[in-house]
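Chemist: what shape does this take:
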Amino acid sequence: RRFVAMVETPTGCLFEDIQREDIHVEAAVGRGTFGVVFKAKWKGKDVAIKTIESENERNAFLVELRQLSRVNHPNIVKLYGSCDNPVCLVMEYAECGSLYNRKSYCVFRK
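Modeler: Okay, here's the model as predicted:
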């Protein structure tokens, strides 16, 4: 059974079913709400890969997937898609790092 199929997404909110072999993981860059966050390349662009480490983190994963699949705004990290094996989110890479650890704001490029 497809993992992401358990999440209801609003009409018009599309994200891709991404294959693991299409992702080139470069390095671990931190920890998120759940699991580890990696910098990677997908379709020639820098992306962040958020993984889950245990079944206990599945609910947090589903909440984030549901929330990000509903929004499309330049100030919110874009969800490109998800991967089933391993279970992960493929998201826009925020070059300035986590806002949680930052004391100043990043300069956003257009």
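Chemist: going by C-alpha atoms from here, please, whenever you check contacts or count neighbours.
Modeler: Fine.
Chemist: residue ranges for the strands of this protein, please.
Modeler: 16-17, 23-31, 36-42, 45-51, 79-84, 87-92 (DSSP state E).
Chemist: make TSV from those strands and add distance to Met6 to it.
Modeler: Compiled in TSV, those are given as follows (distance: least, CA to CA, whole Å):
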stretch	distance to Met6
strand 16-17	13
strand 23-31	23
strand 36-42	22
strand 45-51	17
strand 79-84	12
strand 87-92	13
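Chemist: please give the structure of this sequence too, so both can be compared:
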Amino acid sequence: SPSATMVDALAGCLFEDIQYEDIQVEAAVGRGTFGVVFKAVWKGKDVAIKTIESDSERNAFLVELRQLSRVSHPNIVKLYGFCDDPVCLVMEYAECGSLYNRKSYTVSVLK
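Modeler: From the prediction side, this is the model:
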């Protein structure tokens, strides 16, 4: 099954297995490296849900899950965990949007 393959590929990584039913999805806020990003609420806090749209995006998903599960720093978006049905990352919600948008805004203001 896909979730068994995912768990095998992520042995040694720390994250929570989250049930999608525990998430209240509010609105789509953009696109990520893969799939659509939604603002949602999980355990009373705002979160970003990054979804997978196709099997070809699975590798990018696994890389991001593996990388984020190994770091903890106040300047890096926190990974809370993932759901396996549907497949998605559950991450800290960055109120100001993506770093790409923030950089573009800063450059345009400075011109």
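Chemist: still on that earlier bit, of all the strands of the first structure, which lies closest to Val7 of the first structure?
Modeler: For Val7 of the first structure, the closest of the strands of the first structure is strand 79-84, at 11.6 Å, according to CA to CA.
Chemist: that closest one against the second structure, how far on average?
Modeler: Once fitted to the second structure, strand 79-84 of the first structure is off its aligned match by 0.3 Å on average (mean CA distance after the TM-score superposition for the first structure).
Chemist: which strands and helices lie in contact with that strand?
Modeler: Applying 3 or more CA pairs under 8 Å, 6 or more residues apart in numbering; DSSP states H and E, one finds that strand 79-84 of the first structure contacts strand 16-17, strand 87-92.
Chemist: nearest to Phe34 of the first structure, of those strands?
Modeler: Closest among these, once you apply CA to CA, is strand 87-92, at 10.3 Å.
Chemist: what comes into contact with that closest one?
Modeler: Contacts with strand 87-92 of the first structure, where a contact means CA atoms under 8 Å, 6 or more residues apart in numbering, come from 3, 18, 46-52, 65, 77-83.
Chemist: apply 6 Å and report the result again.
Modeler: 47-51, 77-82 (CA atoms under 6 Å, 6 or more residues apart in numbering).
Chemist: and these, which of them are buried?
Modeler: 47-51, 78-82 (16 or more other CA atoms under 10 Å).
Chemist: among these, which pair sits farthest apart?
Modeler: Thr51 and Lys78 (16.0 Å).
Chemist: gap between Arg70 of the second structure and Arg102 of the second structure?
Modeler: Noted for Arg70 of the second structure: a distance of 25 Å to Arg102 of the second structure, by CA to CA, to the nearest Å.
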